Structure formats: C-alpha cells, structure tokens
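Colleague: give me a 3D structure for the following:
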Amino acid sequence: MFENMQIMKMAESMARHAAQRQTVVSQNMANANTPGYKAQDVAPFSETYTEGADSPMRATRAGHIGADHMVTSSVMTRSDPGTMSPNGNSVSVETEMVKAVEVKRQHDQALAIYKSTLNILRTSVSRS
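Modeller: Predicted coordinates for the structure are as follows:
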C-alpha cells in the first residue's frame, strides 16, 4: 500500500535533481577561471519529471529490464546570453551563486514535501 506512493517518488526525484544541479553549479564555480570553459546547467525539474499513463515507462536502476543506463537529467551547455571573458570563459560567479540558492530552495522544498507526506501518513495510521 505505501510502497508505490507517487508523492514520495516525486520528492525523491526532486531531491536527486537538486543534487545533480548543485554538482553542475559547483563545477562551474570551480572552473570560473579556466580558459574556454563554457557554463553548464541541468534542465529544470518540471521539464524532466513526467508522470501519468501516457508517458513511457522509465527505468530507475541499471538492473531493471530493458534499462541500459540510469535515467538522469542531462547536463547541457548553458546558452543564455551573458558576458564572455576574453579567454572564452562564460562562467559568472554571481549567476552561479544565485543558482546555488535556487538549488537549495528546491532541495528544501523536496524535504518539506517528504516531511508533510510522512506527517499525513502518521496521522492517518494513528487514527485508524
């Protein structure tokens, strides 16, 4: 009954997406002075997470039948217009700091969804 709760899966996916995006943001900041480095980002969670019967089956682990790899959001070179340094680097430390705050908020939101769901479950089980 409680194994396949879609809200829990969504909260887990959101937290994993935030972790992956934080990794990309930290790599951008680490390479802020690397000549020729292009800033990268991950597609927004709303674009990568789909649910419902009309979506194709998704493999969440490499061991699943028909799964060749784990399903993750792809890292892409950011194409937003910004200033490019003379050495060809497109990383703006200020922009990356703002993105880091966005990622923290997304992770906090995933944890809040998870906690709220657990509280609702605890309340419903204790009243039965």
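
Colleague: from now on I want contacts and neighbour counts done on CA atoms only, so please keep to that.
Modeller: Fine.

Colleague: can you tell me the element the residue most central in space within the chain falls in?
Modeller: For the chain, residue 17 is the residue whose C-alpha lies nearest the centre (C-alpha atoms, centre = their mean; 1.6 Å). Element membership for residue 17 (DSSP states H and E) is helix 6-30.

Colleague: one more to put side by side:
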Amino acid sequence: MDLKSISLFSSLSQKMDWLTERQKVLAQNIANANTPGYTPRDLKKVSFKAQLDQTNATGGLSMQTSERGHMSGARASASRFEIKEQDSHVAMKAPDGNAVVLEDELIKMANTQMEYATAINLYRKHSSMLRLALGKRS
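Modeller: You can find the predicted model right below:
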C-alpha cells in the first residue's frame, strides 16, 4: 500500500517537498550574501485551497508506471514550486546592491527546519496509528 494514496500523507509529503525546496533557495541566498546586486529569493507559499483542489482533482492517487515507455503520472518534481524574488527594502541594501540580510535568512531557515520536523513527526504518528489499526507492530 502506497501511503501517498491517502490524502493526509500526500499533503504531508507535498509540504515536506516544499520545505526541502525552500531550504535550498534560502541556502542559495546565504551563499550569495556577498554577490553584488543579488536579490534574495523565496518560494511562493502553497495555499491550502490549491493543495486541496489538486488532491481532489487527482483523486489523491498518483499513476504508477511498470514499463519504461508508459506515461508517467501528473505529479511533478520538487521544482514545481514557484520561486519569487523577495521584496527588499531600499534601506536594507548594501552599497554593492546586495539585499541579503543574513539574520533574516537564518531565521527563515530555522523556521523551515522546525516546520519540517513537525511534518515528519505528524507523518510518523499517523503511519504508526495506521500500522496499529492494521495489527502490525511499529
């Protein structure tokens, strides 16, 4: 049984994918903290309504392929999230035009890490409840 066929696990998995991609974007911002003219970027938040509509449209199930020539499912890779440039305050820009504020980026990374840990804990709790309901030990 594929846990992603259950909408709760599918939603948690999508949230973890988004958080993983966001962590990569924030790491790029930190890596470019000394690049002249660099504007920090972030991922556009995925709304709950859009996520629910996507789950309902696909029925919560993703297609599987058994042969190389078969069509793959509609599920896209982690790059399906929209990246946007952050609004930078003119007062925050360095003389070289760089708008990265390391403290802000580190705070965002810490928040992303906490959200990811929360999502993992929810995933573990619900999968252990499912195993318990099926009569399997966790």
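
Colleague: before we move on, the earlier item: and the next helix or strand after the helix holding residue 17 of the first structure, what's buried?
Modeller: Heading C-terminal from helix 6-30 of the first structure, the first helix or strand you meet, by DSSP H and E, is strand 40-42. Residues 40, 41, 42 are the ones in strand 40-42 of the first structure that count as buried (16 or more other C-alpha atoms under 10 Å).

Colleague: quick one: the residue of the second structure positioned farthest from its centre from residue 102 of the second structure, how far?
Modeller: Seen from the C-alpha centroid of the second structure, the residue lying at the greatest distance (C-alpha atoms, centre = their mean) is residue 95, 32.9 Å away. For residue 95 of the second structure, the distance to residue 102 of the second structure equals 16 Å [C-alpha to C-alpha, to the nearest Å].

Colleague: which part of the first structure lines up with the lengthiest helix in the second structure?
Modeller: Taking DSSP state H as the assignment, the helix of the second structure that covers the most residues is helix 102-133. Against the first structure, the aligned range for helix 102-133 of the second structure is residues 93-124 (TM-score structural alignment).

Colleague: and the longest helix of the second structure, what does it pack onto?
Modeller: Helix 102-133 of the second structure is packed against helix 7-31, with contacts defined by 3 or more C-alpha pairs under 8 Å, 6 or more residues apart in numbering; DSSP states H and E.

Colleague: got a list of contacts for the helix it packs on?
Modeller: Contacts of helix 7-31 of the second structure with the rest of the structure, by C-alpha atoms under 8 Å, 6 or more residues apart in numbering, involve 3-4, 40-43, 51, 55, 60, 78-79, 81, 100, 102, 105, 108-109, 112-113, 115-116, 119-120, 122-123.

Colleague: what about it, distance to the chain center?
Modeller: Between the mean C-alpha point of helix 7-31 of the second structure and the mean C-alpha point of its chain there is a distance of 2 Å (C-alpha atoms, centre = their mean, to the nearest Å).

Colleague: ditto for stretch 76-83 of the first structure
Modeller: When C-alpha coordinates are averaged (C-alpha atoms, centre = their mean), stretch 76-83 of the first structure and its chain have centres 19 Å apart.

Colleague: ok, stretch 123-137 of the second structure next?
Modeller: Stretch 123-137 of the second structure has its average C-alpha position 24 Å from the chain's average C-alpha position, going by C-alpha atoms, centre = their mean.

Colleague: buried stuff in that stretch?
Modeller: By 16+ other C-alpha under 10 Å, the buried positions in stretch 123-137 of the second structure come out as residue 123.

Colleague: what do you get for stretch 85-100 of the first structure?
Modeller: If you call a residue buried by 16+ other C-alpha under 10 Å, then stretch 85-100 of the first structure has these buried ones: 89, 90, 91, 92, 93, 96, 99, 100.

Colleague: first-to-last residue distance for it?
Modeller: For stretch 85-100 of the first structure, the first and last residues are 21 Å from each other (C-alpha to C-alpha).

Colleague: now residue 131 of the second structure: how far from residue 14 of the second structure?
Modeller: Residue 131 of the second structure sits 22 Å away from residue 14 of the second structure, going by C-alpha to C-alpha.
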